[in-house]
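Participant: quick one, fold the following:
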Amino acid sequence: LHLPAFQALEAHWRGLAYLVMSTKTSDNLILRVLDCSYDEVKADFKKATDWDQTALFKKVYTQEYGTLGGKPYGVMIGDFAQFSAAKPDVDALERMAQIAAASHCPFVSSASPHMFGLTSFTDLNKPTSLKKVFNGLDYLDYNSLRSFTDSRYVSLVLPHVLLRAPYDAVNNPADGFDDFEETLGAGADLRSDKYFLWGNPAYYEAALITDAFYTYNWLAAIRGEQGGGLIANLPVFTYTTDAGEQAMKIPTQVMIPDRREGELNDLGFIAICNRKLTNQAVVFGGKTIHNPPKWENSTLAGQMANSSEALSATLPYMLNAARIAQYIKVMLRDTVGSFQTAGTLQNMVNAWLGTLVLLDDEAQQSVKARYPLRNARADVQEIPGKPGYYTATVYLQPFFQLEAIDVTISLVAELPPPAVAA
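Facilitator: All right, here's what the predicted structure looks like:
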């Protein structure tokens, strides 16, 4: 049970099982699994002449989002790798970002402890400053990726999460083996992680996303203890120390204090934080890995630009904005072959956007979760030099979990041309 290869296999299946059992599937909420290894993904990226020639792009974009009648994916969860700042990982993340952006389908996976120059997340609190770590020369490629606009479609979660407690006949019996007991060995140091099964935290973020969609039909309610970010009933393990005292193995690989969580959030990581002495954890942050450009903050326009850029680097709002972009494309694709003008297309989009807007600032949070926009507008214009082609710029002003900022997100999509009159 403790062989690394077997633990990795068990972790994959248990992580997937957690997501499946935590998701209330329906005709509108579907889970699909693609069985592929990291080596296969990298080989696909290497073989293709460009990102839009990869098999993964064809699977995610062409076969669904880019096909009439297809069902676009809302989010991709990656369990084929734990990403570090090494060049091969950065290259793979760049490809994933491009595919995710083209498909308007955010990609959520896990960060490796090697991302922070560590061999285990148990040492995550040792560095004095994580910002200084990421300013090192080893992070040039990764920091360049973070400045790439498409990186706002990528989120990395940490640390590893305990998937099950060790088997024993009383506290955690193995199914079908009532008397089976997992032998940890005489003198085993139960403070060590090697005796425990740790898994990909991205599955837990995914479960928060599916729960938000099931509850509200939108995806912003995935942060904070009261805002949809609570993870309950995680496995814990208690044992007796050499001093005869009771101790508990917490369900996350490390206890993350508030200050470190803030550092991780500023660096674009989503941290799962265990509530001390409980089997619960909370996701407070929601950043993507994107490091948005900074504008002059001395003017109102600069302040608004900085706030808008920061918001577009946040996973909850990218999930919603991406879903809206998908719907608009599918809606307008149905107009192909009809005689439409920029004005009629604009009115059509704005009428639908109006159904998502809540005008009551005093409404309850549950109502705001169902109507995630405070304001919205679409501008449709004909593309110069391309008769019959239009571009739509959609401005979204999020309402739910706004955190005292008042900004817009701008999305641009090329619309299909109307039919040409005979």
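Participant: all contacts plus neighbour counts: C-alpha atoms, from now on.
Facilitator: Will do.
Participant: is it true that residue 274 touches residue 253?
Facilitator: No - counting by C-alpha atoms under 8 Å, no contact exists between residue 274 and residue 253, whose distance comes to 9.3 Å.
Participant: am I right that residue 157 is in a strand?
Facilitator: Yes - Residue 157 sits within a strand when classified using DSSP: H, G, I helix; E, B strand; the rest coil.
Participant: that one: neighbour count?
Facilitator: If you count neighbours by other C-alpha atoms under 10 Å, residue 157 ends up with 28.
Participant: span of stretch 241-257 from start to end?
Facilitator: With C-alpha to C-alpha, to the nearest Å as the measure, stretch 241-257 spans 24 Å from end to end.
Participant: should've said stretch 40-60
Facilitator: Start-to-end span of stretch 40-60 (C-alpha to C-alpha) is 16 Å.
Participant: give me the distance between it and the centre of its chain.
Facilitator: 21 Å (C-alpha atoms, centre = their mean, to the nearest Å).
Participant: buried residues in that stretch?
Facilitator: Of the residues in stretch 40-60, 41, 44, 45, 51, 52, 54, 55, 56, 57, 58, 60 count as buried by neighbour count, 16 or more other C-alpha atoms under 10 Å.
Participant: another one to check against the first:
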Amino acid sequence: SVHDDAAKPVSVDRDNLYELPEQLGVCLNGILASADGQTEQIEFHEFEDFEPDELFEKLSLFENLRTLRRRLLNPKHFDSAAAEVMSWARSSEVSSAAEATEASGVSAAAPGSEDLFADVLSQSHDASGSPLETGNWEAFIQEVLAGSNIQKVDPRQDDLVALVDQAIEESMRLVLRSPKFRSLEMNWRGLRWLTFQVETHAKLKFYVLDISAQRFREALESDDWQSGWLAETITKPSKTPGAIPWGMVGCLFPLGVNQDDLILAAKLGDLCQTAGAAAAVELRATKPDWLEMDDAVHDFWQANRMTRPMLNMAGLWPRVQLRLPYGKKYKSTDRFSFEEVSQPGGSQLAWGSPVWLACAAIAQGYNDSGWGLDTSAVSQFGDLPLYYDPADDGDAYPCGEHLLTDEEFAKLMDLGLSPVISFKNQDRVQVRGLQSMRGGKLQGPWS
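Facilitator: Sure thing, here's the model as predicted:
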């Protein structure tokens, strides 16, 4: 929603899932619309609004590019349209020069404050720097034309139309990969996956708390974090006669492997422990960060996780693929030609939070065994997106972001993680038990 001041947990199930985007007022602000830097807001009323065909029809950016293409095909407007396209080369040159001049002075921005479900999840990196999301046309067109050689394009109709088609395709890629949009889309796809993965009923329900990353952090960093609104939201059901307390609180704001974020994780775990609940977070780091730690980083990590109240906190890694990429082989578009993946390596695939797996594991365990569930049991999830690159006759990309050997799995467990295990050329992953970040049994209502 545009405002989260009065955010309260909202129940979600298979019956109301598809009504939630409109109910919560899901929107994305500040998307670049035109060359003069105008931006617009996208509203999402249904899940189909995340699809490229819908974005192609709704976003002014693509309407303007379609209009430009039609003008190129009209003899009366060709000259002015051609001049506009060729001006992109000058914009690209200006942006490149400015970027080179300012490169040494760039500093990291503070985390964004976009809403989790109703706007977007704020990632651990700076989402505010995306030209698409800041109205910076020159920088945006430079990204769009990065793979072309526009300075050598002849001002002929066929060449210019092809360049606009390329701009349309690359612009859609940038929309889908922009930090705000990608986070928003993955949260909704993850919620849908969870809702259909586990059957809910009177004693098992899923709830969404639609707040911003900024508000989440402020709540845990404030002096009254143990009695403020977030503490009340988490602990009140456990103190109310007849109310059903939380079993698992999943944090969809990824946390970094640094002292400030570990303190936030510990505070969240403390609130959940007061409520008798467990918690799960995604720990955002690279594979070498975990498996090739130098001694100083290792000592820092061990000291921080072992000296904080992490007994009911599960830390998951890596991310999991939540949809196949758009393109002719898997999910073709109807209104324009589009291949989402433009380079090998898996970095452009739709990776989502592994916290969804933790929530599903606990929920399914409850359905099978009640509060006698065993958190050390293996949970397996199948029918996940399995992507084979059309340009490669080799293996599929794993459903989890990384394939892990048994030795690597053991090392991650020793670090207090609950790793997501993928299988070569198979559409499944496993979570081989949820452990606490302190190591050992994860505490919760089952303890």
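Participant: what does the TM-score come to for these two?
Facilitator: For this chain pair, the superposition-based TM-score is 0.59 by TM-score structural alignment, normalised by the length of the first structure; 272 aligned residues with a C-alpha RMSD of 2.4 Å.
Participant: quick revisit: nearest to residue 239 of the first structure, of the buried residues of stretch 40-60 of the first structure?
Facilitator: Checking the buried residues of stretch 40-60 of the first structure against residue 239 of the first structure by C-alpha to C-alpha gives residue 41 as the nearest, at 40.9 Å.
Participant: what residue of the second structure takes the place of that closest one?
Facilitator: Under the alignment (TM-score structural alignment), residue 41 of the first structure pairs with residue 216 of the second structure.
Participant: quick revisit: just put the buried residues of stretch 40-60 of the first structure in a markdown table and tack on distance to residue 368 of the first structure.
Facilitator: Listed next are those as a markdown table, based on distance: C-alpha to C-alpha, whole Å:
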| residue | distance to residue 368 of the first structure |
| --- | --- |
| 41 | 39 |
| 44 | 42 |
| 45 | 41 |
| 51 | 37 |
| 52 | 37 |
| 54 | 39 |
| 55 | 39 |
| 56 | 35 |
| 57 | 34 |
| 58 | 36 |
| 60 | 30 |
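Participant: what segments of the stretch 101-250 of the first structure are strands?
Facilitator: Using DSSP state E, counting those that start in this stretch, the strands found in the stretch 101-250 of the first structure span residues 107-111, 154-158, 161-164, 197-199, 230-231, 237-240, 246-249.
Participant: okay, those strands, which one's buried deepest?
Facilitator: strand 154-158 (a mean of 27; mean count of other C-alpha atoms under 10 Å).
Participant: can you list contacts of it?
Facilitator: 93, 96-97, 100, 106-112, 201-202, 205, 268-272, 287-290, 315 (C-alpha atoms under 8 Å, 6 or more residues apart in numbering).
Participant: follow-up on the earlier one: could the strands of the stretch 101-250 of the first structure go into TSV alongside distance to residue 65 of the first structure?
Facilitator: Formatted as TSV, the strands of the stretch 101-250 of the first structure follow (distance: least, C-alpha to C-alpha, whole Å):
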stretch	distance to residue 65 of the first structure
strand 107-111	15
strand 154-158	18
strand 161-164	33
strand 197-199	30
strand 230-231	31
strand 237-240	44
strand 246-249	44
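Participant: and these: which comes nearest residue 264 of the first structure?
Facilitator: Closest among those, using C-alpha to C-alpha: strand 154-158, at 9.4 Å.
Participant: show me what residue 290 of the first structure aligns to in the second structure.
Facilitator: So, by TM-score structural alignment, residue 290 of the first structure is matched to residue 438.
Participant: I'd say its match and residue 416 touch.
Facilitator: Yes - using C-alpha under 8 Å, residue 438 of the second structure is in contact with residue 416, at 5.8 Å.
Participant: I'd guess the match of residue 290 of the first structure is in a strand, am I close?
Facilitator: No - using three-state DSSP, the assignment for residue 438 of the second structure is coil, not a strand.
Participant: what about it, distance to residue 340 of the second structure?
Facilitator: Distance from residue 438 of the second structure to residue 340 of the second structure, counting by C-alpha to C-alpha: 40 Å.
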